[in-house]
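no sequence for this one, just the structure:
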């Protein structure tokens, strides 16, 4: 065969693509990061809860600073700080009080009264609240007494409590009990009433008894309201305890505060007030922490 025929049998090579087509078809190479010795170090950020606690501490320190300025310069506009002792004097007096045993005797007496009265109020309040929320008969019989007695302040109960009860100690516990009872009853009642009826019907369709519905549907559904009532009741209990100890007590932080006023010991008045506030806050926090396992099913709120 000739050279011409051999050349014709070879496959034809395609023409070369233009340079612009190759640049468009091929993906761009990823840029190479160059690390330098002068790169910025990673930023350190505080946890969210730590930042919130710092804000709270800062707010308290700002309040103490305003208190110091108002008492130092004798601020007298709507509020008179001329006779109010400053934070430094109160701090010195507090150091002297915490080193004496009598101060702790007052605290222990108040804590004992709160524990007894609050325990009785929790048991009776939750029981009455569930009864009122589940039974119309109980609502018609019990609720009128609750609404009638609830607006009566703790101070108004003191003369009657002294007449009815054998000792001053029992009268103080009774007044404290009344203060904690009504918030627990009302919040429990509203929580039970707000239980979705569809859950109760579904439990009945599955064969649950009235007792099982109460323990596994109604009470867990009402638990957020019950916990709110327990927290509010603890605060009102301390308020009622203070009123009882002022009038008929011989020991207790309320008696300590009132005696300091009668003896014109102004720093001790503020120490008593701050002690009541601190103990009340601590007791409320303990109540919320103790109830946290009962609210594990509850979703978190929408607050950022």
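Arrived safely, thanks for sending. Worth saying up front: this structure is predicted, and the values here are computed from it rather than measured. Residues are numbered from 1 along each chain as shown.

contacts, neighbours, all on C-alpha from now
Fine.

and the gap between residue 285 and residue 120?
19 Å (C-alpha to C-alpha, to the nearest Å).

between those two, who's got more neighbours?
Remark: of residue 285 and residue 120, residue 120 carries more neighbours, 17 against 14, as counted by other C-alpha atoms under 10 Å.

show me the contacts for that one.
residue 177 (C-alpha atoms under 8 Å, 6 or more residues apart in numbering).

try residue 127
residue 185.

what's in contact with the helix or strand residue 202 falls within?
Here residue 202, judged by DSSP states H and E, is contained in helix 197-205. Helix 197-205 is contacted from outside by 213, 217, 218, using C-alpha under 8 Å, 6+ apart.

Same check on stretch 152-166?
Residues contacting stretch 152-166 (C-alpha under 8 Å, 6+ apart): 168, 171-172, 174-176, 178-179, 240, 243-244, 247-248.

List the buried residues in that stretch.
For stretch 152-166, burial by neighbour count (16 or more other C-alpha atoms under 10 Å) applies to 154, 157, 158, 161, 162.

same deal with stretch 239-258?
Neighbour count says stretch 239-258 has 239-258 buried, by 16+ other C-alpha under 10 Å.

Over to that stretch now: how far is its first residue from its last?
14 Å.

List of residues touching that stretch?
105-110, 113-114, 154-155, 158, 168-169, 171-173, 175-176, 179, 268-273, 275-276.

for the chain, what's the longest helix?
Across the chain, the helix with the greatest residue count (assigned by DSSP state H) is helix 101-134.

okay, now the one to match up with it:
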């Protein structure tokens, strides 16, 4: 029933889209300017039949995975260290908090100046976009751990390393994977924007190129591709999180 409801809601949106665009509806919104579902589907079939479409997919996925994996490693490590070591939080907290509110896409000019190639700059933007959600979620998850857990391990003679491995890291997994899921979504937003500004290949670059030549079905195909890629990668992170934390009570995963 759940899958039927999901498929039915998607089908209803597509039918409404087709009816409004095919009938050139104009109310407050101008649907007569949009391509129909049929036109977009035909353009989509044409694109997936060419090599260029998969080349763009590969470039965007490579950029996302590189930036996201770097952000995951550094974000989790720094989040744990800042939450556990007060002096490190005092040292790194202020500069990180100053940079955190700056939208990652606003750093594109800095990335162009810093890195010798556009490719490295796009990966940097993707890294920054995912890094801060992961860092903040990990830091909050560590600080939210009940102190009684650590006290119990120390009472039984556990070392600092054992506390970290047996208490801190397992206990923060739900919060960490929440940050990873958010970070993946934000990373997609920023990598597409960066590709539109300074990329030479990728889904974002191709979508912008379609707009510049007034190929609106191609624009919507790019948007749908971006949405599907973002949904699939975020779902993969959430699935991994459920697998890794399946030993926890269900209440802890909510």
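All right, it came through fine. Computed from a prediction, not measured in an experiment: that's the story for all the values here.

Give me the TM-score for these two chains.
Here the TM-score for the pair of chains, by TM-score structural alignment, normalised by the length of structure 2, is 0.96; 253 aligned residues with a C-alpha RMSD of 1.5 Å.

if we take the contacts of stretch 152-166 of structure 1, which one ends up nearest to residue 76 of structure 1?
Of all the contacts of stretch 152-166 of structure 1, residue 76 of structure 1 sits closest to residue 243, with 28.7 Å by C-alpha to C-alpha.

circling back: quick one: which of the contacts of helix 197-205 of structure 1 is most hemmed in?
residue 218 (24 neighbours).

What are the buried residues along the helix holding residue 202 of structure 1?
200, 203.

how about that helix, aligned to which bit of structure 2?
Aligned by TM-score structural alignment, helix 197-205 of structure 1 corresponds to residues 147-155 of structure 2.

Show me what residue 66 of structure 1 lines up with in structure 2.
By TM-score structural alignment, residue 66 of structure 1 lines up with residue 16.

on average, how far is the helix or strand hosting its match from the matching bit in structure 1?
Using DSSP H and E, residue 16 of structure 2 maps to helix 2-22. Taken against structure 1, helix 2-22 of structure 2 registers an average deviation of 1.0 Å after superposition, with mean C-alpha distance after the TM-score superposition for structure 1.

Okay, the corresponding residue of structure 1 for residue 95 of structure 2 and residue 172 of structure 1: tell me how far apart.
Structural alignment (TM-score structural alignment) places residue 95 of structure 2 against residue 145 in structure 1. The gap separating residue 145 of structure 1 from residue 172 of structure 1 is 21 Å, by C-alpha to C-alpha.

Between the two, which is the more surrounded one?
More crowded of residue 145 of structure 1 and residue 172, by other C-alpha under 10 Å: residue 172, with 30 against 10.

And the residue mapped onto the more buried one from structure 2, which helix or strand is it part of?
Mapped onto structure 2 by TM-score structural alignment, residue 172 of structure 1 lines up with residue 122. Assigned by DSSP H and E, residue 122 of structure 2 falls within helix 118-143.

and the angle from that helix to helix 51-84?
Angle of helix 118-143 of structure 2 versus helix 51-84, following axes from the mean of the first three to the mean of the last three C-alpha atoms, to 10 degrees, is 40 degrees.

what's the mean gap between helix 118-143 of structure 2 and the aligned bit of structure 1?
Counting by mean C-alpha distance after the TM-score superposition for structure 1, helix 118-143 of structure 2 comes out at 0.4 Å.

Relative to the whole chain's centre, how far out is that helix?
10 Å (C-alpha atoms, centre = their mean, to the nearest Å).

re earlier: what's the average distance for the helix holding residue 202 of structure 1 when superposed on structure 2?
Looks like 0.6 Å for helix 197-205 of structure 1 (mean C-alpha distance after the TM-score superposition for structure 1).

which is the next helix or strand following that helix?
Following helix 197-205 of structure 1 in sequence, per DSSP H and E, is helix 210-213.

Contacts for that following helix, please.
Residues contacting helix 210-213 of structure 1 (C-alpha under 8 Å, 6+ apart): 200, 203, 204.

Aligned to residue 98 of structure 1, what sits in structure 2?
Looks like residue 98 of structure 1 aligns to residue 48 there (TM-score structural alignment).

Which residue is the nearest non-sequential neighbour of its match?
Counting by C-alpha to C-alpha, 6 or more residues apart in numbering, residue 54 is the residue found nearest to residue 48 of structure 2 once chain neighbours are left out, at 7.4 Å.

What's the local residue count around that neighbour?
Neighbours of residue 54 of structure 2 (other C-alpha under 10 Å): 15.

State the distance from it to residue 183 of structure 2.
24 Å.

Quick one: map residue 255 of structure 1 onto structure 2.
In structure 2, residue 255 of structure 1 lands on residue 205 (TM-score structural alignment).

Return the mean post-superposition distance for the helix or strand hosting its match against structure 1.
Using DSSP H and E, residue 205 of structure 2 sits in helix 203-212. Superposing on structure 1 and averaging over aligned pairs (mean C-alpha distance after the TM-score superposition for structure 1), helix 203-212 of structure 2 comes out at 0.4 Å.

Could you list every helix and strand in contact with whichever helix or strand comes after that helix?
Note on helix 203-212 of structure 2: by DSSP H and E, the next helix or strand toward the C-terminus is helix 216-244. Packed against helix 216-244 of structure 2, as judged by 3 or more C-alpha pairs under 8 Å, 6 or more residues apart in numbering; DSSP states H and E, are the following elements: helix 37-48, helix 169-198, helix 203-212.

So which bit of structure 1 is helix 216-244 of structure 2 matched to?
Alignment of helix 216-244 of structure 2 against structure 1: residues 266-294, by TM-score structural alignment.

Mind listing what's buried along that stretch?
266-272, 275-276, 279-281, 283-284, 287, 291.

how far is that stretch from where the chain is centred?
For stretch 266-294 of structure 1, the distance to the chain centre is 11 Å (C-alpha atoms, centre = their mean).

Noted, bye for now.
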